[in-house]
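[1] just the structure for this:
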Amino acid sequence: MQYEGVLKKMQTEIGKPIQYYLVFESDFLNLNQILNKELTVNFIKHQCLNCGNDRPIFRQGFCKSCFFEIPSAGDWIMRPELSTAHLNQADRDLDYEKRVQLQPHIVYLANSSNVKVGVTRKTQVPTRWIDQGAHEALEIVEAPNRYLAGITEVALKNYVGDKTNWRKMLTNTVADESLVEWRNKLKQYIPEEASQYFVENNTETHLDFPVLQYPEKVKSLNLSKTPNYQGVLKGIKGQYLIFEDNTVFNVRSNEGCYVGLTIS
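    Here you go, the predicted model:
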């Protein structure tokens, strides 16, 4: 079987285990169905996810000029506390920013390599947790806009991490934690403006990833350095493909790469 197209982050479907899909312009591939099969990845060219041109990818699947121009790559994406749509102030495109920022946002705790705090739109639950490779997650604040969620995350980062150790996540060296206990401990540090949106009496969401074999020591596949790779697919976790030889491939960090895939 052969597939060809530009890489975008894998789409997911909650289940036991989670189902993963690579979606191309005119085709899609359910990756769960090719576990234990050999997958060949061949880099063909770059294709910016915005303009479609064959230019080097700068960040998030976009070429450099698009990254610094389009509204979906503004600084507030990575730093929600910089959101200003609630003040009627534009960053790059106020209409776009209002659509994204002025909707319910969740501040959550997730355990992927350690307990961390994060922010996502309510519509992205549980997708965001799956993308981070979290075994368990818990909503702690449901804010009406991105700004309030962002300042809550900033406040809580003083007491809990906000980064995932991707190596620990992929080798599955993760200790079980009580996120309910963490939530109750962190409640006192939520900013006053967001305290009324605290979520209590909810339970943890547990996630089951399709992994047959975890790597002992990970080595990362970078298509710009290794444009052709072949290996047996052993698992999918977060946005990573895990291969039998301990190679891991971050699909999300390779967005904008146009590739050919062969399954044998």
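
[2] every contact and neighbour count from this point should use C-alpha atoms.
    Fine.

[3] contact partners for Asn222?
    Phe249 (Cα atoms under 8 Å, 6 or more residues apart in numbering).

[4] helix, strand or coil for it?
    coil (DSSP: H, G, I helix; E, B strand; the rest coil).

[5] what about the residue lying closest to Ala90 once chain neighbours are set aside, how many residues nearby?
    Excluding its sequence neighbours, the residue lying closest to Ala90 (Cα to Cα, 6 or more residues apart in numbering) is Thr84, at 6.7 Å. The number of residues packed near Thr84 is 20, by other Cα atoms under 10 Å.

[6] wait, Thr84 sits on Asp91?
    Yes: using Cα atoms under 8 Å, Thr84 makes contact with Asp91 at a distance of 7.4 Å.

[7] circling back: any idea how far Gln103 is from the residue nearest to Ala90?
    As judged by Cα to Cα, to the nearest Å, Thr84 and Gln103 stand 13 Å apart.

[8] next: Thr164.
    Remark: distance between Thr164 and Gln103 (Cα to Cα) = 26 Å.

[9] so those two - more neighbours on which side?
    Thr164 (19 against 14).

[10] chain neighbours aside, what residue packs nearest to that one?
    Ser113 is the one closest to Thr164 (Cα to Cα, 6+ apart), at 5.8 Å.

[11] can you show me the helices along the stretch 151-264 of the chain?
    In the stretch 151-264 of the chain, the segments counted as helices under DSSP state H, counting those that start in this stretch are 166-171, 179-186.

[12] need these in JSON lines (columns: distance to Val259 and mean neighbour count).
    JSON lines is the format used below for the helices of the stretch 151-264 of the chain (distance: least, Cα to Cα, whole Å; neighbours: other Cα atoms under 10 Å):
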{"stretch": "helix 166-171", "distance to Val259": "24", "mean neighbour count": "19"}
{"stretch": "helix 179-186", "distance to Val259": "39", "mean neighbour count": "15"}
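
[13] nearest to Asp208, out of these?
    Asp208 lies closest to helix 166-171 among the helices of the stretch 151-264 of the chain, at 13.3 Å (Cα to Cα).

[14] contact partners of that closest one?
    112-113, 133-134, 174, 214-218, 237.

[15] any idea which of those is the one closest to Leu31?
    Lys237 (11.3 Å).

[16] so what's that closest one up against?
    130-131, 133, 170, 209-211.

[17] derive a ChimeraX selection command for the buried subset of these.
    Here is the ChimeraX selection string for the buried members of those, based on 16 or more other Cα atoms under 10 Å:
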select :130,131,133,170,209,210,211
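
[18] and the two most separated of the contacts of Lys237?
    So, the contacts of Lys237 by Cα to Cα: farthest apart are Asp131 and Val211, at 14.5 Å.

[19] isn't Lys157 right up against Val117?
    Yes: at 6.9 Å, Lys157 counts as touching Val117 under the criterion of Cα under 8 Å.

[20] now the second one, please; I'll put the structures next to each other:
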Amino acid sequence: MQYPLVLKKMITELSEKVQYYEITENHVLNINQLLDREVEINFEGYQCLCCGEEKKIFRQGFCYDCFYKSAQVGDWIMNPELSTAHLNIEDRDLAYEKEVQLQPHIVYLALSSNVKVGVTRKTQVPTRWIDQGASKAIEIVEVPNRYLAGITEVALKNHVADKTIWQKMLKNEIVDADLFAEREKLKNYIPEEVKPYFLDNGHITEIDYPVLQYPTKIKSLNIEKKGIYKGKLKGIKGQYLIFEDGTVFNVRNNEGYKIILTVN
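    Coordinates of the predicted model:
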């Protein structure tokens, strides 16, 4: 079977094993069903996820023009502490920025390779944790806007990592850590204006991924450069496809790429 599609971040569903989906031209494709099958990826071109034109992708699925114009990729996306909608100050599109920034946000600890701190909209729990390949996660604070979440993350990342070591995550080399204890250690470093939002209770969310075989050595697939790749799919974790020969393909990093997916 052949499935033409424009790559987008895989849709995820938390269940006993995380379920993964991609939208093709005519189907909703459950990627889990491709496990242990030969999969071929053919690079066909580009389609900007913003303007829809067949322009070379610059970053995050956007062409160069859209990346520097669209409110969807403002600096505050990657750096929440730069959010200004709570001050009624526009970056690129105040209406959009108010919609996204002025809603409940979670600052959390996740365990993917190491313990890391992160920020996400409350509506993106647990999607954000799955996208990072976290095996466990716990909420630290719930705040009413993105700015407060951002300044909390900035304060805490002086005491805990804010990046996942993706190679270790894919090899399933995960440190042993007590997230409740780690959260308690960080409590004193939360900014004063955010301390009232600390979550005393809460629970640890555990996440299990559909992986039949973890790689011992990793080769990252650049489908734009290689053009075509064929291998047996052995796992899906975070936003990565893991193949039998140790090749891994980061779907999210290839958003906006047009491919033909052939399943044998």
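
[21] more neighbours: which of Lys157 and Val117 of the first structure?
    Applying other Cα under 10 Å to Lys157 of the first structure and Val117 shows that Val117 carries more neighbours, namely 25 against 16.

[22] how much space separates that one from Val141 of the first structure?
    From Val117 of the first structure to Val141 of the first structure the distance is 11 Å (Cα to Cα).

[23] quickly list what's touching both of the two.
    107-108.

[24] quick one, strands of the stretch 101-250 of the first structure?
    105-111, 115-121, 136-143, 205-206, 219-220, 228-237, 240-243, 247-250 (DSSP state E, counting those that start in this stretch).

[25] and those strands, which is most packed in?
    strand 105-111 (a mean of 27; mean count of other Cα atoms under 10 Å).

[26] quick check: angle from it to strand 115-121?
    Angle between the axes of strand 105-111 of the first structure and strand 115-121 is 150 degrees (criterion: axes from the mean of the first three to the mean of the last three Cα atoms, to 10 degrees).

[27] could you report the distance from the residue of the second structure positioned farthest from its centre to Ile242 of the second structure?
    What lies farthest from the middle of the second structure is Glu192; by Cα atoms, centre = their mean that is 29.1 Å. According to Cα to Cα, Glu192 of the second structure and Ile242 of the second structure sit 43 Å apart.

[28] what's the closest of the contacts of Lys237 of the first structure to Glu97 of the first structure?
    Nearest to Glu97 of the first structure among these, with distances taken as Cα to Cα, is Asp131, at 22.9 Å.

[29] in this structure the closest one contacts Gln239, no?
    Yes: using Cα under 8 Å, Asp131 of the first structure is in contact with Gln239, at 5.4 Å.

[30] Ile263 of the first structure - how many residues pack around it?
    With other Cα under 10 Å as criterion, Ile263 of the first structure counts 16.

[31] ditto for Gln60 of the first structure
    Around Gln60 of the first structure there are 18 residues (other Cα under 10 Å).

[32] OK, contacts around it?
    Applying Cα under 8 Å, 6+ apart, we find Gln60 of the first structure in contact with 67, 73, 252-253, 255.

[33] please redo it, this time with the cut-off set to 10 Å
    Neighbouring residues of Gln60 of the first structure by Cα atoms under 10 Å, 6 or more residues apart in numbering: 8-9, 48-49, 67, 72-73, 252-256.

[34] before we move on, what about Ala110 of the second structure?
    116-118, 128-130, 132-139, 162, 164, 179, 204-206.

[35] circling back to that earlier point, could you dump the helices of the stretch 151-264 of the first structure to TSV with distance to Glu13 of the first structure?
    Shown next, in TSV, are these (distance: least, Cα to Cα, whole Å):
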stretch	distance to Glu13 of the first structure
helix 166-171	20
helix 179-186	23
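
[36] which of those sits closest to Pro56 of the first structure?
    helix 166-171 (24.7 Å).

[37] which residues in the second structure does that closest one match up with?
    Helix 166-171 of the first structure lines up with residues 166-171 of the second structure when matched by TM-score structural alignment.

[38] distance from the matching stretch to the first structure after superposition?
    Its aligned residues in the first structure lie a mean 0.4 Å from stretch 166-171 of the second structure after superposition (mean Cα distance after the TM-score superposition for the first structure).

[39] how far is that stretch from where the chain is centred?
    14 Å (Cα atoms, centre = their mean, to the nearest Å).

[40] let me see the contact set for the spatially closest residue to Phe243 of the second structure that is not a sequence neighbour.
    Spatial nearest neighbour of Phe243 of the second structure, excluding adjacent residues (Cα to Cα, 6+ apart): Leu233 at 4.5 Å. Shown in contact with Leu233 of the second structure (Cα under 10 Å, 6+ apart): 31-40, 211-213, 241-248.

[41] and those residues, which are buried?
    Buried, going by 16+ other Cα under 10 Å: 31-32, 34-36, 38-40, 211, 213, 241-244, 246-248, out of the contacts of Leu233 of the second structure.

[42] what's the burial count for His203 of the second structure?
    11.

[43] which ones are touching the closest residue to it other than its chain neighbours?
    Nearest non-adjacent residue to His203 of the second structure, counting by Cα to Cα, 6+ apart: Ile138, 6.3 Å away. Ile138 of the second structure sits next to 106-111, 117, 129, 179-180, 182-183, 199, 202-206 when contact means Cα under 10 Å, 6+ apart.

[44] and Ile138 of the second structure, what pairs with it in the first structure?
    Per TM-score structural alignment, Ile138 of the second structure is aligned with Leu138.

[45] quick revisit: which one of the contacts of Gln60 of the first structure is nearest to Lys225 of the first structure?
    Among the contacts of Gln60 of the first structure, and counting by Cα to Cα, the member closest to Lys225 of the first structure is Asn254, at 12.1 Å.

[46] run through the helices of the stretch 1-150 of the second structure in chain order.
    Counting by DSSP H, counting those that start in this stretch, the helices of the stretch 1-150 of the second structure are 64-67, 75-78, 94-101, 127-131, 146-156.

[47] I'd like those helices as TSV, with distance to Ser15 of the second structure appended.
    As requested, those are exported to TSV (distance: least, Cα to Cα, whole Å):
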stretch	distance to Ser15 of the second structure
helix 64-67	34
helix 75-78	28
helix 94-101	27
helix 127-131	11
helix 146-156	28
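
[48] deepest in the core, which of those is it.
    By mean count of other Cα under 10 Å, the helices of the stretch 1-150 of the second structure have helix 146-156 as the most buried, with a mean of 23.

[49] fine by me, thanks again.
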